[in-house]
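Participant: Provided below for reference: sequence and predicted model.
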Amino acid sequence: MTEIKKINPLPFLSTLEANPEKDEWIKQREKELAEQAAKEAAYQMQKSVESSGVPRRYWHVDFDTYISRNEKDLKNLETIKKFTSLDNNDKVLILLGAKGLGKTHLGSAIIRNCGGKFISIEELIFKYESAQDFHAKTNREELMVLYSSTKMLVIDEIGGSIQQEKENALLNYILRRRYENMLPTVLISNLSKADLLKKFGEAVLDRLCETCISLEFEGESYRTSIRDVNL
């Protein structure tokens, strides 16, 4: 009969004994790795923001740096946060109100949290016109594909261009293509809701009725408050 060897359990049990010094080292190492991962994620997010088209002044803004001055601001902020967290988001979010109420700040924060592209309507027109140049790095078709397919698009200063006919044509095209691609879009304007809707053709209005979330901002300009403080 084969003799069964007896195994001394002590070496195995010793590895299970409490070792405060080793446990503390493991905890510290886990903390360091978590901090490194958080720093890398923050770095990558910042790089994404800086290459997105967000103006340099707004590179470091986020939802938590937006100052809500009234109940409506708070409700608008919560609605925007929910918009950014929607699954399979294909909505159009419209931010309306006078200058200096934080709309660009919030549009930039959306890009920080979702990725994508940010552009003013005036810059979009400039890029589109420049794209016809023979030496341009991007042609018109590539430009339209970029803004029609990016995962989130924020277009600022709608209604502020001196080329309204071209502005309307570009907006109509991009909104139609993004609707077809089931992608979210943010439109920012100083126009009233009625005046903004006049800009769009019947087909665009029909799509907006299906997918649109409209928020209006009211109050005194932040910039006026800042100027008063600095005087």
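Facilitator: Received, thanks. Numbers count the residues shown, from 1 in each chain.

Participant: CA only for contacts and neighbour counts going forward, please
Facilitator: Will do.

Participant: all helices for the chain, in order.
Facilitator: 10-16, 20-50, 71-84, 103-114, 121-130, 140-149, 164-180, 193-199, 202-211, 222-230 (DSSP state H).

Participant: so which of those helices comes closest to E157?
Facilitator: When the helices of the chain are compared by CA to CA, helix 121-130 sits nearest E157, at 6.0 Å.

Participant: What is the closest one packed up against?
Facilitator: helix 140-149, strand 153-158, helix 164-180 (3 or more CA pairs under 8 Å, 6 or more residues apart in numbering; DSSP states H and E).

Participant: residues of the first one that come out buried?
Facilitator: Taking 16 or more other CA atoms under 10 Å as the neighbour-count basis, helix 140-149 is seen to contain the buried residues R140, M144, Y147, S148, S149.

Participant: Distance to R29 added to the residues you listed, as JSON lines?
Facilitator: JSON lines is the format used below for those (distance: CA to CA, whole Å):
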{"residue": "R140", "distance to R29": "51"}
{"residue": "M144", "distance to R29": "48"}
{"residue": "Y147", "distance to R29": "43"}
{"residue": "S148", "distance to R29": "44"}
{"residue": "S149", "distance to R29": "41"}
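
Participant: Pick the one among those residues closest to E24.
Facilitator: S149 (48.6 Å).

Participant: Quick check: the gap between the residue nearest to that closest one when sequence neighbours are not counted and R207.
Facilitator: Spatial nearest neighbour of S149, excluding adjacent residues (CA to CA, 6 or more residues apart in numbering): R178 at 6.7 Å. Relative to R207, R178 is positioned 11 Å away (CA to CA, to the nearest Å).

Participant: Put this next to the previous one:
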Amino acid sequence: MPADRVRALLDALRGRLIVSCQAPPGDPLRAPEHMAAAAASVAAGASVAAIRVQGVEDIHAVRAAVTLPLIGLWKDGAEGVYITPTAAHARAVAEAGAEIVAIDATRRPRPDGRPLRDTVEAVHRLGHLVMADVSTAEEGVAAASLGADLISTTLSGYTPYSPQQPGPDLGLIAELTGLVDVPVCAEGRLHTPEEARKAIELGAWAVVVGGAITAPAAIASRFVAALP
């Protein structure tokens, strides 16, 4: 992707909300047409900067429903490195219509035994951008050195060596913004507008919010838990 287009795409995300439209296995909303409808709904009702979406079929459906930039990923499996775990997964996500490909960029071994660099280079050869999902500052710095275009705190709390906490890892956001020159996105357990705003104040380029917006079961559960 030409440098001017890269800059325009990244600038369009700055200081804004990215909505993650995903549904877990077994959820009644787990279907491409439902995710496309969710994406179209948030795109029409708010000044959303981009949509994050999982799975090749869902990416195709959402791409047909909205004109916003898409951050695509492919979850293959349920343990270890399963977010766009290989270069082949990344290429499929890019070819499905995502301008930005999100990949697991943790230090854990990848299922094909190949280095993270291979996946980053595969995405760049197609002219797309890479969002590196990390769990620690060390991983974020390493991903940036490999050419990742954005770093996201998505996996903090989802590796055994990262902080286990109920809310967003605001400390990681603040630390990473002082260590890397690429945009840092806040993602993971952002439950309220106030938390999203705090992330931006700490230096996050953009915030990615999913379950607090697009997961009815999780939203309902929080209301139920709050009742006396």
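Facilitator: Cool, the structure landed. Treat the numbers as computed from the prediction; the structure is a model and nothing was measured.

Participant: TM-score for these two?
Facilitator: The TM-score (TM-score structural alignment, normalised by the length of the second structure) is 0.35; 129 aligned residues with a CA RMSD of 5.3 Å.

Participant: Which among the helices of the first structure is found nearest to I158 of the first structure?
Facilitator: That would be helix 121-130 among the helices of the first structure, by CA to CA, at 5.8 Å.

Participant: any idea of the angle the closest one forms with helix 164-180?
Facilitator: 90 degrees (axes from the mean of the first three to the mean of the last three CA atoms, to 10 degrees).

Participant: Show me what counts as buried in helix 121-130 of the first structure.
Facilitator: I121, E122, L124, I125, K127, Y128, S130.

Participant: Export those residues as TSV, with columns for distance to I188 of the first structure.
Facilitator: TSV is the format used below for these (distance: CA to CA, whole Å):
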residue	distance to I188 of the first structure
I121	10
E122	13
L124	14
I125	16
K127	19
Y128	20
S130	24
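
Participant: Pick the one among the residues you listed closest to K166 of the first structure.
Facilitator: The nearest member of the buried residues of helix 121-130 of the first structure to K166 of the first structure, counting by CA to CA, is I125 at 7.3 Å.

Participant: My guess is the closest one contacts E167. True?
Facilitator: Yes - using CA atoms under 8 Å, I125 of the first structure is in contact with E167, at 6.8 Å.

Participant: circling back: can you name the two of the buried residues of helix 140-149 of the first structure that sit furthest apart?
Facilitator: Between all members of the buried residues of helix 140-149 of the first structure, the farthest pair (by CA to CA) comes out as R140 and S149, at 14.2 Å.

Participant: which of R178 and R207 of the first structure has more neighbours?
Facilitator: Each of R178 of the first structure and R207 has its neighbours counted (other CA atoms under 10 Å); R178 has more, 23 against 16.

Participant: Would you double-check that E139 of the second structure falls in a helix?
Facilitator: Yes - counting by DSSP: H, G, I helix; E, B strand; the rest coil, E139 of the second structure is part of a helix.

Participant: and it, how many residues sit next to it?
Facilitator: 19.

Participant: swap in the one 3 residues further on?
Facilitator: Counted with other CA under 10 Å, the neighbours of A142 of the second structure add up to 18.

Participant: cool, A206 of the second structure as well?
Facilitator: Residues within reach of A206 of the second structure, counting by other CA under 10 Å, total 27.

Participant: Quick check: it touching I18?
Facilitator: Yes - using CA under 8 Å, A206 of the second structure is in contact with I18, at 7.1 Å.

Participant: Whichever helix or strand L9 of the second structure is part of packs against which elements?
Facilitator: Using DSSP states H and E, L9 of the second structure falls within helix 3-13. Contacting helix 3-13 of the second structure under the criterion 3+ CA pairs under 8 Å, 6+ apart is no other helix or strand.

Participant: buried residues in it?
Facilitator: So, applying 16+ other CA under 10 Å, buried residues of helix 3-13 of the second structure: V6, L9, L10, L13.

Participant: Which helix or strand lies directly C-terminal to that helix?
Facilitator: Toward the C-terminus from helix 3-13 of the second structure - assigned by DSSP H and E - lies strand 16-21.

Participant: After the biggest helix by length in the second structure, which helix or strand is next?
Facilitator: Counting residues, the longest helix in the second structure under DSSP H turns out to be helix 32-45. Counting by DSSP H and E, the next helix or strand C-terminal to helix 32-45 of the second structure is strand 50-54.

Participant: what's the angle from that following strand to strand 16-21?
Facilitator: Orientation of strand 50-54 of the second structure against strand 16-21 (the same axes, to 10 degrees) gives an angle of 30 degrees.

Participant: What helices and strands are in contact with whichever helix or strand comes after strand 50-54 of the second structure?
Facilitator: With elements assigned by DSSP H and E, the helix or strand that comes after strand 50-54 of the second structure is helix 56-65. If you count contacts as 3+ CA pairs under 8 Å, 6+ apart, helix 56-65 of the second structure packs onto helix 32-45, strand 70-73, helix 87-96.

Participant: Make CSV from the buried residues of helix 3-13 of the second structure and add distance to I213 of the second structure to it.
Facilitator: Output for those, formatted as CSV (distance: CA to CA, whole Å):
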residue, distance to I213 of the second structure
V6, 28
L9, 23
L10, 23
L13, 18
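
Participant: Return the closest of those residues with respect to R125 of the second structure.
Facilitator: When the buried residues of helix 3-13 of the second structure are compared against R125 of the second structure (criterion: CA to CA), the nearest one is V6, at 14.0 Å.

Participant: could you list every residue that touches that closest one?
Facilitator: L129 (CA atoms under 8 Å, 6 or more residues apart in numbering).

Participant: any idea how far I100 of the second structure is from it?
Facilitator: 10 Å.

Participant: Now list whatever residues contact both of those two.
Facilitator: Contacts common to V6 of the second structure and I100, judged by CA under 8 Å, 6+ apart, are L129.

Participant: count of residues packed around G140 of the second structure?
Facilitator: Neighbours around G140 of the second structure, by other CA under 10 Å: 29.
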